[in-house]
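Asker: Sequence plus the predicted model coming up.
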Amino acid sequence: MTSTTHQPVLPAGEPPSWWERQSDLIMRRPINEFTFTHMNWLIPTERVARGHATRSLPAAPLPLDLTYRYDDTDHTIADLHRRTFTTAFVVLHHGTIVHESYPGAFAGPRTRMQLFSLSKSVTSVLIGIALAEGAIGSVKDQVTDYRRDFRGTAYDGTTLADLLDMTSGVGDLETWDGSDSFIRQFERAVLSGGDVAAIIRRAPRTADIGERFNYSTFDAQVLGWVLEAATGRSLAAYASDRLWRRIGAERDAYYGLTRSHPRTAIGAGAFNATARDLARVGLLMANDGIVAGEQVVPADWVRRSRGADLPHLAVGALGPSGYDHYGYANQWWTLGESCFQAFTGLGVHGQYLFVDPVADVVIVKCSAWPTEDDPARDHETITALRRIADHFA
């Protein structure tokens, strides 16, 4: 959630190679409308298989003839799509699709969308399931209980709860500026076959454990590795059996993998799924973890994702790596009681899974912003999504 630019720093006189420029090329408009819907053409992947039975989402389409006020001007939902480069938009109310549109040039109901850091919220759901099954003992367990290769690193002594709330104290402000930041090293390793785990093990401690919030892709990536170590299964295989089949997904999803061997899923930012299936995940969270009478995710885990009692995770208290209208809890961004306990998953370039459990509204918005983060577009989007939830409430 930091302000980013994607300009590689190269030695004078040396033209950038494909490997050095590939992330810039696939992220740039208008190319990103294609790449964000075809990531399986660009990187190794592992399938998250759906089950034999699809759980239908009934449809009762309604026109969204409403406006939201932003920057002292009234805007329509069509304005929102144009101004924030929407590619897919699905609204559920009481589990029914009341609005669905695909403004993106390559998007449709069967299109798998690159969800970037919204993947972190999916990882949190899987952690909750693993805790309920006993594969993971407790959120008080330490990283090194599952990944001994992190002994002696800055992650030694951190608990899963610290990772879930991004209060590990490991790493500095996550920024894409320059070429030597840890997140840029991580990205290059993912795309070019470097040692991703080695980069994370080198990350320094910059704060005491539990002292402050610092948005961290590394924290979320380590969570995914802990889950794989605890269950003895790949992230994709576990997600298929424990989540995707049980929500009745329409299509297989997939994780993007590293190019290095052994390949590993980028659980912190490379989950790809259709907008409808992502809406099914939101419906699960809106319904206290229940699907068709089955408790898929523990209810207390879902409620943990709606907000924390820790002052440094409260709305407006996150500091430089969060926006003022967000708090944080359990790999989800919280919006506070004034928004009916709503919370949202977020991904760069404008990916949203907005859940309002009181209004029983779920909204999926996928986008292709020109830049990774955009405070103005984010604020406008959240203003519009709140307005839609209020409308149906």
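Answerer: Structure's in. What do you need? Numbering: from 1, shown residues only.
Asker: only C-alpha atoms for contact and neighbour calcs from this point on.
Answerer: Will do.
Asker: The nearest residue to Phe343 once chain neighbours are set aside and Met39, how far apart?
Answerer: Leaving out its chain neighbours, the residue that sits closest to Phe343 by C-alpha to C-alpha, 6 or more residues apart in numbering is Thr334, at 4.3 Å. Distance of Thr334 to Met39, given as C-alpha to C-alpha, to the nearest Å: 29 Å.
Asker: Could you do His349 as well?
Answerer: Here the criterion is C-alpha to C-alpha. By it, His349 lies 15 Å from Met39.
Asker: okay, the two: which has more neighbours?
Answerer: His349 (27 against 21; other C-alpha atoms under 10 Å).
Asker: need the contact list for that one.
Answerer: 367-374 (C-alpha atoms under 8 Å, 6 or more residues apart in numbering).
Asker: TSV for these, including neighbour count, distance to Ala268 and secondary structure?
Answerer: TSV is the format used below for these (neighbours: other C-alpha atoms under 10 Å; distance: C-alpha to C-alpha, whole Å; DSSP: H, G, I helix; E, B strand; the rest coil):
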residue	neighbour count	distance to Ala268	secondary structure
Ser367	27	18	strand
Ala368	28	19	coil
Trp369	24	19	coil
Pro370	18	21	coil
Thr371	16	19	coil
Glu372	20	15	coil
Asp373	18	16	coil
Asp374	18	20	coil
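Asker: and Ile382, which of the three is it?
Answerer: Put simply, Ile382 is helix when judged by DSSP: H, G, I helix; E, B strand; the rest coil.
Asker: next up, a second structure to put side by side with the first:
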Amino acid sequence: MSEKSFPWRRFLPQSALLVMSLSLFACGGGSDGSSPASIKLPALSNLFNWTQAEKVVGFSHSAEILSTEPFKSSGNPGNLPDAASAVAALAANTVYQYGKNPDGTLRTNNTVDDYMNHNKISGLLVIKNGAVALERYAMGMDRNTLWDSKSAGKSVVSVLMGAALKDGSIKSLDDTVEKYVPELAGSAYQGVTLRNLLHMSSGVAWNENYLDSRSDIVAVINCVAHKTAGCILNHMKTLARAKDANTGAPTAQGTVWNYSTGEAFVSGLVVQRATGMSLSKYIQSKIWQPFGMEADGNWWLESDGGVSFGGGGFNATLRDYGRLGLFVLNNGKLANGTSVLPDNWVTDSTTWISQSAVPGYADNGSYGNMWWFNPAYDDGVHNASPLFTNIGAPLQNTTVPTGAVPVQSRGPVQDQPGASSDWTFMAIGVFGQMIAINQRENLVVVEWGVWDKPDPHCCDSTDPTYIANNPYNEEAIFVNALTEALH
């Protein structure tokens, strides 16, 4: 796939402008030889050159770097048992085809360990039928580590907006933004619906390029780094409506998809204004305590005592990420049957909007209400194996009640009815953060990562062990392999 095929992979960096020294304590040294004794977090402008050890510290120490607000567990964690030994063995022994060996032959026997090593995974959790089938940590992480979601936190904001809609704090997704954030009246966001805000199809111009010092995302992250109250909203007020490159006409909302961390921040602000609670307090009251999370977490704040940062910055333990995945998998229902989300919220959130379509890859779209569709597309030889799995049809969210309806323009291969990834939706964050959920297979996969580079074209193709030019692809293939192994 070309770089143009992935314009929507955007990156939420750790925002620390000050040089700080942090003791790693439980964190081990990096594979690059960095000493675990003291890691200095560099300036924001150097984020993409952080060593692996610096990322490990930065991603696991948000509360020591930024302003954060805790959300508390109930002290009575919900049951998360271990899976039967036979199921655990299936997960542990999962293999998948991807890339080539140094001699040019296909790599058909990649293992879970290979996956963790390839993708620099610090935590991996697989929950099948409500039980832990696989749980692994690396780089000094453990069950007590709080890890930064990066942009996977946007999907959490989407869940909280659903909760606010269910409890009546938000009246309708057809409400316009300024109803809840009146400061945006008279701006390019006036009249933009909450639905189009969630879809990131507001029609407002936004530059998410981290390599551009003048970009909007850099301006917003600088607001957080400097802990400046009101800074992000002030920036959002300055944005102009995008224009059609050919006609110069203003872009109408709902017609063009453009990934924007700023719009996730505004979505989080809508939830806070509507409920009268910070994101931390709201998730604590609606999900964290009622669903029985086992540990406290925290969420970035724009400034000391300021508003929550809805663009990311959600921090929790690996197992509580898994429990959050189970909450969504179960359509937002608590153990007592109480529904926290509207009945169709998860289905609506994972109905991919056509504006985000990537022809030949995700013809029906790759984005919903801040959730991703990330199908595998290449196992190294453009011959889908084991990308496609016989798990039954129809595919996720198809309007056809029977039969296979392939999402990609290509038809199903190897006489299989559909791709397992077509049933999987994901919360995705830069550098390898993921919550993958497959309701049909009753499967949740959580991943923490410290990829070398955030850009999909991450690797050196001259390396004889080169496996692919897009880590998101291996991620999807691995999830598919787990889906097949545990089916």
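Answerer: On my side now, so go ahead. These figures come from a predicted structure and were not determined experimentally.
Asker: List the members of the contacts of His349 of structure 1 that persist in structure 2.
Answerer: Among the contacts of His349 of structure 1, the ones still in contact in structure 2 (both residues aligned by TM-score structural alignment, their matches' C-alpha atoms under 8 Å) are 367-372.
Asker: Show me what Ala316 of structure 2 aligns to in structure 1.
Answerer: The alignment partner of Ala316 of structure 2 in structure 1, by TM-score structural alignment, is Ala273.
Asker: dump the residue contacts of its match.
Answerer: Counted by C-alpha under 8 Å, 6+ apart, Ala273 of structure 1 has contacts 111-115, 251-254.
Asker: The residue nearest to Ile217 of structure 2 when sequence neighbours are not counted - how many residues pack around it?
Answerer: Once flanking residues are discounted, Ile217 of structure 2 sits nearest to Glu208: 5.1 Å by C-alpha to C-alpha, 6+ apart. Using other C-alpha under 10 Å, Glu208 of structure 2 has 22 other residues around it.
Asker: how far away is Glu20 of structure 1 from Thr35 of structure 1?
Answerer: Glu20 of structure 1 is 17 Å from Thr35 of structure 1, where distance means C-alpha to C-alpha.
Asker: Same check on Tyr255 of structure 1?
Answerer: Per C-alpha to C-alpha, Tyr255 of structure 1 is found 15 Å from Thr35 of structure 1.
Asker: Between these two, tell me which one has more neighbours.
Answerer: Neighbours per residue (other C-alpha under 10 Å) separate Tyr255 of structure 1 from Thr35, with Tyr255 holding more: 27 against 21.
Asker: What's the more buried one aligned with over in structure 2?
Answerer: Per TM-score structural alignment, Tyr255 of structure 1 is aligned with Trp299.
Asker: Isn't its match up against His61?
Answerer: No. Applying C-alpha atoms under 8 Å, one finds Trp299 of structure 2 not in contact with His61, separated by 11.7 Å.
Asker: just the helices in structure 2 please.
Answerer: 52-59, 62-65, 85-92, 112-118, 152-166, 194-199, 216-225, 231-238, 261-275, 279-283, 318-329, 345-349, 471-486 (DSSP state H).
Asker: what's the matching range in structure 1 for the last one?
Answerer: The aligned range for helix 471-486 of structure 2 in structure 1 is 377-392, by TM-score structural alignment.
Asker: Mind reading off the mean deviation between the matching stretch and structure 2?
Answerer: Superposed on structure 2, stretch 377-392 of structure 1 shows a mean distance of 1.1 Å to its aligned residues (mean C-alpha distance after the TM-score superposition for structure 1).
Asker: from the middle of its chain, how far away would that stretch be?
Answerer: Its chain's average C-alpha position is 18 Å from that of stretch 377-392 of structure 1, according to C-alpha atoms, centre = their mean, to the nearest Å.
Asker: In TSV, list the kept ones among the contacts of His349 of structure 1 along with distance to Gly152 of structure 1.
Answerer: Output for the kept ones among the contacts of His349 of structure 1, formatted as TSV (distance: C-alpha to C-alpha, whole Å):
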residue	distance to Gly152 of structure 1
Ser367	40
Ala368	40
Trp369	39
Pro370	40
Thr371	36
Glu372	33
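Asker: burial of Thr264 of structure 1, as a residue count?
Answerer: 24.
Asker: Relative to Val445 of structure 2, how far out is the aligned residue in structure 2 for it?
Answerer: With TM-score structural alignment as the criterion, the equivalent of Thr264 of structure 1 in structure 2 is Val307. Distance, Val307 of structure 2 to Val445 of structure 2, by C-alpha to C-alpha: 30 Å.
Asker: Report the contact partners of the residue lying closest to Phe271 of structure 1 once chain neighbours are set aside.
Answerer: Of all residues not flanking Phe271 of structure 1 in the chain, Tyr255 sits nearest, at 4.6 Å (C-alpha to C-alpha, 6+ apart). Applying C-alpha under 8 Å, 6+ apart to Tyr255 of structure 1 gives the contacts 45-48, 236, 265-267, 270-272.
Asker: So which of the residues you listed is the closest to Pro103 of structure 1?
Answerer: For those, the minimum distance to Pro103 of structure 1 (C-alpha to C-alpha) is 18.2 Å, reached by Asn272.
Asker: State the distance from the nearest residue to the closest one once chain neighbours are set aside to Val348 of structure 1.
Answerer: Leaving aside its sequence neighbours, Asn272 of structure 1 sits nearest to Gln114 (C-alpha to C-alpha, 6+ apart; 4.6 Å). Computed as C-alpha to C-alpha, the Gln114 of structure 1 to Val348 of structure 1 distance reads 10 Å.
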